[in-house]
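# The following block contains a protein sequence and its predicted model.
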Amino acid sequence: MAAAAVLAGSLALSGCDRGGHTDLGLALSTMNNPFFVGIKEGAQAEAKARGLKINITDAQNDPTQQINQMETFTSQNVKAAVINPVDSDAAVPAVGVANRADVPVISIDRGVNGGKVGSTIASDNVAGGRLAAKALAEAVGGKGKVAFLEGLPGTSAARERGKGFEEGIRAWPGIEVVARQPADFDRTKGMDVMANMLQAHGDIAGVFAANDEMALGASKALGSASGKVKVVAFDGTPDGIAAVRDGALTATVAQQPRLLGKQAVDWAVRAAEGKPLPREVKVPVVLVTRENATAFTG
């Protein structure tokens, strides 16, 4: 009875109730990454607190899966759907499925390059990229050769972090970016790409990896040079923060995945109620270093 009351109050749609047994859908790009697991946990906790049923799916980095999952959501008569796109372009057909069913859509962490999306909730990736550039530049003493491990091509997060890093590193004329290559936000690929970069540039002084997973792979590839070559990451996952605390990583720009998941549910509910939504919701990031890593809770 209490849950039903919360539901009625939270999802009082304008003029009608869509019905069905699932209130919200959340289509994640992958759950093979601690960051997205954090988003899942935050969304689950908020949905539970509101007495809502949420269907959370894993696309395993396959855009076609997200189309199928959005079709499942609409068949369940969800009142709103949240998508974390595998690819910002390839997610457009998935959003179109919801649009045709008049299901409001919120995107999280990454934008969608088409379709009707109410809000995009994401960390301030551009600001985070600038913060990472400054941290790396200071760590290498303002001069030397650095490498850049880019994220998954086609995602807004990868583009925005890269944009911020490029803007930030230009302020340091003594630093030269001698290598840059995507490693798809993946730890194993990060290790392989870093190993290849080291063969061509054995005198690299620092690395920016656009997420913790790639940074951890890069750190492994560095071997005995790990800790000597300065590695700055992005995400603030438990593994990433532990690596900063232990000295394997110099710093990580920490997102707040559980807060992102919580806000996704909050804004999805507002969308379902027909309330006006901002185009973008930016969640702040913070730099985690060895000095504050122990106290940092993410």
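It's in. Numbering: from 1, shown residues only.
# From here on, just use CA atoms for contacts and neighbour counts.
Noted.
# show me the contacts for residue 103.
Residue 103 makes contact with 74, 78, 79, 80, 81, 272, according to C-alpha atoms under 8 Å, 6 or more residues apart in numbering.
# looking at this, residue 163 is in a helix?
Yes: assessed by DSSP: H, G, I helix; E, B strand; the rest coil, residue 163 belongs to a helix.
# In a strand, residue 137, correct?
No: under three-state DSSP, residue 137 sits outside any strand and is assigned helix.
# what's the burial count for it?
Using other C-alpha atoms under 10 Å, the number of residues around residue 137 comes to 25.
# Likewise for the one 10 residues further on?
When neighbours are defined as other C-alpha under 10 Å, residue 147 has 22 of them.
# from memory it sits against residue 210, does it?
No: taking contacts as C-alpha atoms under 8 Å, residue 147 lies outside contact range of residue 210: 11.1 Å.
# okay, now the one to match up with it:
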Amino acid sequence: MAVRASGRSDRDRRHGATRLTVLFQQGGSRMHWQHAGPPLAAGSRVRRRAAPACVAIIGALSLALTACGDNQTSSEGGSSAGAAAATSTSAGSTPSLKGKTIAYIQTAPIPYYEYTKKGIEKAAQLLGATETKSYNSALSTETELANFRTAITEGVDGIILEPIAAGTAKGELRLAKQAGIPTVLLYGYTPDVEDQAAGFQQTRYDDTGCAAGEQMRKLLPEGQVAVITGTAGRGDAEGFTDGFKRCLGEAGRVVSVVDGNYDRQKASDVARDLITKYPQLKGLFVHNEDMSLGVINALGSKASGVTIVTQNGSPEGIKAVTAGRIKATVGWSPSAEGAMATRLLAEALGGREPSPKLCLTPFAIDTPDNPQASAPWEVTDANIRKALAAKCAAPGTKGS
């Protein structure tokens, strides 16, 4: 395998039928800092059932992953390395990427998206792809658009796009369709783009936020609660908070909702302000674990008196859960999610419409008593094979 890198990142900063018969509330769920451009629109989604496209991959493979440069990387797999033997599924034979070159347009050079990239690379290799190219947008919509155009110019067969904002995503999907290149959107489903993309992979914001609210209600039946959010304006932060409030059950308990911008230092600062303004504060819902760790450090000795519930299931977060510093986290795996998106793209390139076209990523609740409930982030052959065979979650469920 050869790995090429070149780049220009300037920042190191972060969830069908023939036509979808449903609308989807709050796009998806993953962590980033901030964005430019209009927010990803929200809808509402109700579906009777999800008919997952499951796959099983057989064969032992090894993948050398090299730390990549900031803007573009390329991972080339052996021609037979990913051509694992297939078994049939409810949707037909296992999809293949044999002889194909695919691209991943990455949001930012932070761990969440790095794990997504590695999951895509490994899944593509397992499915027989010749090459996987990654382009890092460094949280710049201008760079994202330039990367997308470059991928088209370089003649890739398919694209997985993890967009920063709705405005660029819509335009990029139009460009891909004009070029005849199937594109899977990792987060950002809205009804007005469902015909532009080959498929959609994401968690459901309201579902994960609701799960966090249920945990807070269980752990802390009464007392003041505050929310430290990710960057507002694209739908994820709003969806997490709405779901949390709904399932906490008593909206009046939420005394403050403040922007942490998915930034550990900013979350630390607002946590100090919150505990000063609300000395009786008993609970915090923090939108990701990175911010949560900053909050814990900021609270110091007072942290033991505040119940913290968060999201992600990252390796660093699971350590904090195991130690009891975080009482519960809603966890899902970006590497598994990347693999599932790759499966959708392989189905599209194989000539069949993915079913379901909107595939929801399973999630689980990690607690000190059971800190390994969610899918691991680590990229191994076994983990990615499991993700390629995973069923899509049904709306309103964890799916795990």
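Done, it's in. It should be emphasised that the depicted structure is a prediction, and the values quoted were computed from it without experimental measurement.
# Take the contacts of residue 103 of the first structure and keep only those in helices.
74, 272 (DSSP state H).
# Widest-spaced pair of the contacts of residue 103 of the first structure?
Within those, two members stand farthest from each other by C-alpha to C-alpha: 74 and 272, at 13.4 Å.
# which residue ranges form the strands in the first structure?
Assigned by DSSP state E, the strands in the first structure fall at 24-28, 54-58, 80-83, 105-108, 119-123, 144-150, 175-182, 206-209, 230-235, 251-254, 280-283, 286-289.
# tell me the average deviation of the third one from the second structure after fitting.
Following superposition, strand 80-83 of the first structure is found to deviate from the second structure by 1.0 Å on average (mean C-alpha distance after the TM-score superposition for the first structure).
# cool, and the second one?
Taken over the aligned residues, the distance from strand 54-58 of the first structure to the second structure averages 1.5 Å (mean C-alpha distance after the TM-score superposition for the first structure).
# what angle separates that strand from strand 24-28?
Put simply, strand 54-58 of the first structure runs at 20 degrees to strand 24-28, going by axes from the mean of the first three to the mean of the last three C-alpha atoms, to 10 degrees.
# What's the match for residue 96 of the first structure in the second structure?
The alignment partner of residue 96 of the first structure in the second structure, by TM-score structural alignment, is residue 174.
# quick one on the thing from earlier: quick one, which of the strands of the first structure is nearest to residue 217 of the first structure?
Of all the strands of the first structure, strand 206-209 sits nearest to residue 217 of the first structure, with 9.6 Å by C-alpha to C-alpha.
# Find me the equivalent region of the closest one in the second structure.
Using TM-score structural alignment, strand 206-209 of the first structure pairs with 283-286 in the second structure.
# Residue 197 of the second structure -> the first structure?
The alignment partner of residue 197 of the second structure in the first structure, by TM-score structural alignment, is residue 117.
# The equivalent of residue 70 of the first structure over in the second structure: how many residues sit nearby?
With TM-score structural alignment as the criterion, the equivalent of residue 70 of the first structure in the second structure is residue 148. Here the number of neighbours of residue 148 of the second structure (other C-alpha under 10 Å) works out to 26.
# hang on, isn't residue 148 of the second structure packed against residue 172?
Yes: Residue 148 of the second structure lies in contact with residue 172 (C-alpha under 8 Å); the separation is 6.8 Å.
# so how many other residues sit close to the aligned partner of residue 273 of the second structure in the first structure?
In the first structure, the residue matched to residue 273 of the second structure (TM-score structural alignment) is residue 196. Applying other C-alpha under 10 Å, we find 12 residues neighbouring residue 196 of the first structure.
# Next, find the distance separating residue 196 of the first structure from residue 153 of the first structure.
According to C-alpha to C-alpha, to the nearest Å, residue 196 of the first structure and residue 153 of the first structure sit 19 Å apart.
# any idea how far residue 249 of the second structure is from the match of residue 70 of the first structure?
Taking C-alpha to C-alpha, one finds residue 148 of the second structure at 43 Å from residue 249 of the second structure.
# Next: residue 161 of the second structure.
The gap separating residue 161 of the second structure from residue 249 of the second structure is 36 Å, by C-alpha to C-alpha.
# quick one: which of these two has more around it?
residue 161 (26 against 14).
# Now do the same contact list for the aligned partner of residue 121 of the second structure in the first structure.
Here residue 121 of the second structure is matched to residue 44 in the first structure, going by TM-score structural alignment. Residues near residue 44 of the first structure by C-alpha under 8 Å, 6+ apart: 54, 261, 262.
# most surrounded residue in these?
residue 261 (27 neighbours).
# doesn't residue 92 make contact with residue 115 of the first structure?
Yes: if you go by C-alpha under 8 Å, residue 115 of the first structure and residue 92 touch, sitting 5.7 Å apart.
# Compare the two and say which is more crowded by neighbours.
residue 92 (19 against 16).
# Which residues lie in contact with the more buried one in this structure?
Contact partners of residue 92 of the first structure, counting by C-alpha under 8 Å, 6+ apart, are 112, 113, 114, 115.
# Let's see that with 10 Å instead.
Contacts for residue 92 of the first structure (C-alpha atoms under 10 Å, 6 or more residues apart in numbering) come out as 63, 67, 85, 112, 113, 114, 115, 116, 117.
# Also residue 197 of the second structure?
Here residue 197 of the second structure is in contact with 159-161, 170, 172-174, 176-177, 181-185, 189, 345, 348, 357 (C-alpha under 10 Å, 6+ apart).
# Swap in 8 Å and give it another go.
Neighbouring residues of residue 197 of the second structure by C-alpha under 8 Å, 6+ apart: 173, 177, 182, 183, 184, 185.
# Roughly how far does it sit from residue 135 of the second structure?
Separation of residue 197 of the second structure from residue 135 of the second structure (C-alpha to C-alpha): 19 Å.
# how deep is the nearest residue to residue 269 of the second structure once chain neighbours are set aside tucked in, by neighbour count?
Nearest residue to residue 269 of the second structure, sequence neighbours excluded (C-alpha to C-alpha, 6 or more residues apart in numbering): residue 298, at 7.3 Å. Residues lying near residue 298 of the second structure (other C-alpha under 10 Å) number 19.
# Which position in the first structure pairs with residue 298 of the second structure?
If you follow residue 298 of the second structure across to the first structure using TM-score structural alignment, you land on residue 221.
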